[in-house]
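>>> Here is my input, please return the structure:
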Amino acid sequence: MFAPPVKPSLALIPLAALASCGSPPPDGRGVGREETLLSVSATGEAETRPDQAQFQAGVNSWAKDARLASDANAQKIGEIVAALVATGIAKRDIQTRAVSVQRIDWGDRKGQYQASNVVNVTVRKVADAGAAVAAATQAGANVISGPDLRMTDREGAANSAYAAAFKAARARADAYAEAADMRVARVLTIRDSGGVQGDRYLPGAAPVAPPPVVMEQTAQQASNGSVMPGRTISSVSVQVDFALERK
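Predicted coordinates:
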């Protein structure tokens, strides 16, 4: 004989379980059931005066064999370093960047050897950069590039820009909330989107491609050899999630 099928009884289901079926799951972003999520993107800028300069100075020498070219080059680079030290540049701020010796197989110097030596020079005061470049040139440097103006406290300048970006995000969130007859209850997340500092890319938290670098302020070489530091702009972006609630 076959037993008749048993019909399920609703009485077997706890009332608490029934009540929970109609409740939405908790929001993984931290937004409460009576709150509204608002995501805001904002940018901030900070201007900083560069206080250091870097430039590269070097010399190319030619001779009929590699040894003669190398010896002549070493003597000349020694004279350049001595001239830089005489202007007040510390030896620890002079660093070799490139040394090479190669045979020339083209042009008027075909068959000769070219020796090259380039040093990187850090000038601790921008006002002294012009005199340092002039000293290197007068000592025989025939390779000069720069100056690259920079700041001792790069991170401090960037942090000022980030603070401005967050303040802008909060002001925008307050404006949205006021228009919606709400108020900002909490800050949920803050995401660093990175930015630029002069010609330097500031990476953000997300693995995105760097933005195009635009020079806001470039160094200028005046006719009298002085270096104009100008201002370096740090520009960054942040994304902030806010929780809004009714007033």
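>>> rest of the way, CA atoms for contacts and neighbours
Will do.
>>> What is the burial count for Lys167?
Using other C-alpha atoms under 10 Å, Lys167 has 15 neighbouring residues.
>>> ditto for Ala82
The burial count for Ala82: 16, using other C-alpha under 10 Å.
>>> can you count the residues close to Ile77?
Around Ile77 there are 23 residues (other C-alpha under 10 Å).
>>> typed the wrong thing, it's Tyr176
17.
>>> which secondary structure elements does the one helix or strand it maps to contact?
Here Tyr176, judged by DSSP states H and E, is contained in helix 154-179. On a contact count with 3 or more C-alpha pairs under 8 Å, 6 or more residues apart in numbering; DSSP states H and E, helix 154-179 meets strand 36-48, strand 182-197, strand 232-246.
>>> and for comparison, fold this next one:
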Amino acid sequence: MPRLTLSRTALNGIVAATLAALAAAPANAQEVRPREPVITVTGEGQSDVAPDMAIIELGVVKDGKTAREALDANNKAMAEVMKALKDAGIAERDLQTSGFTISPQYHFPQNENGENKPPVLVGFQVANMLSLRVRDLSKLGTIMDQTVTLGVNQSGGIRFTNDKPEAAISQARKKAVEDAIAKAKELTVAAGIGLGRVLEMSETSYRPQPVPMMRSAMAKDFAAEAVPVAAGETSYSVNVTVTFALQN
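Below you'll find the predicted structure:
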């Protein structure tokens, strides 16, 4: 088997390179700078604004001996409801079917001993849910009252919001940053150190939340026979996380 031989010059070169690497390692380690001291705080901001739009979930539920009978009854009632909504000024773009189901209905009889017998089909139920946006809140109570009269017998809830919430969110965002700066200053003053520049900043979340507060201007707009509705205010919350450098 052939033997690998190195010249004296090559061997000296390898040894020299190895010694140079070992000598440079401690020097490089000494050049690593310590991490800059920082402080990270979370600021919260909130902006309350009166809503200008309501989103309602309304439904018509009808029963029949057959699916056809239940569907025909439901279609008739829902057609009347949608016509009334359009007559009240609700635009096509603000009406959307949000759910539709046909369900068999069973009766579960028992014998004299209290034991369950096989279920008996007794009919069908059709449910048609409609989501609508009401942009004129002064009509909200009247619209809800009229739809019930025309056949709406199920509700999925009501939510007040704003068509263009950007201004409220922007205000909440500014308050959140101001809150973060105030917290950082308070902490550094208490610790006897200086507050440096902003290193990082991020927005973590914002969410609309209803504030139950009746506006007198809306209360007087509702007719006496309409459904009383309190729109209150919508609260937009923003959280920001800010990292500052610290000064000695």
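>>> Of the helices and strands packed on helix 154-179 of structure 1, give the one that comes closest to Arg150 of structure 1.
strand 232-246 (8.1 Å; C-alpha to C-alpha).
>>> in that closest one, what's buried?
Applying a neighbour-count criterion of 16 or more other C-alpha atoms under 10 Å, one finds 232-245 buried in strand 232-246 of structure 1.
>>> Dump those residues into a markdown table; add distance to Ala219 of structure 1 as well.
Formatted as a markdown table, those follow (distance: C-alpha to C-alpha, whole Å):
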| residue | distance to Ala219 of structure 1 |
| --- | --- |
| Thr232 | 10 |
| Ile233 | 13 |
| Ser234 | 16 |
| Ser235 | 18 |
| Val236 | 22 |
| Ser237 | 25 |
| Val238 | 29 |
| Gln239 | 32 |
| Val240 | 35 |
| Asp241 | 39 |
| Phe242 | 41 |
| Ala243 | 45 |
| Leu244 | 46 |
| Glu245 | 50 |
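>>> just those now: which is nearest Ala158 of structure 1?
Nearest to Ala158 of structure 1 among the buried residues of strand 232-246 of structure 1, with distances taken as C-alpha to C-alpha, is Ser234, at 5.9 Å.
>>> surely the closest one meets Ala161?
Yes: counting by C-alpha atoms under 8 Å, Ser234 of structure 1 touches Ala161, with 6.2 Å between them.
>>> Give me the common contacts of those two.
Here Ser234 of structure 1 and Ala161 have 45-46 as joint contacts, going by C-alpha atoms under 8 Å, 6 or more residues apart in numbering.
>>> which ones are touching Thr101 of structure 2?
126-128.
>>> And the most centrally placed residue in structure 2, how close does it get to Ala172 of structure 2?
Centroid-nearest residue in structure 2, with C-alpha atoms, centre = their mean: Arg207, separated by 5.7 Å. Remark: distance between Arg207 of structure 2 and Ala172 of structure 2 (C-alpha to C-alpha, to the nearest Å) = 11 Å.
>>> Which residues are in contact with each of the two?
236-238.
>>> got the buried residues for the helix or strand containing Tyr106 of structure 2?
Following DSSP H and E, one finds Tyr106 of structure 2 within strand 95-107. By neighbour count on 16+ other C-alpha under 10 Å, the buried set for strand 95-107 of structure 2 is 95, 102, 105.
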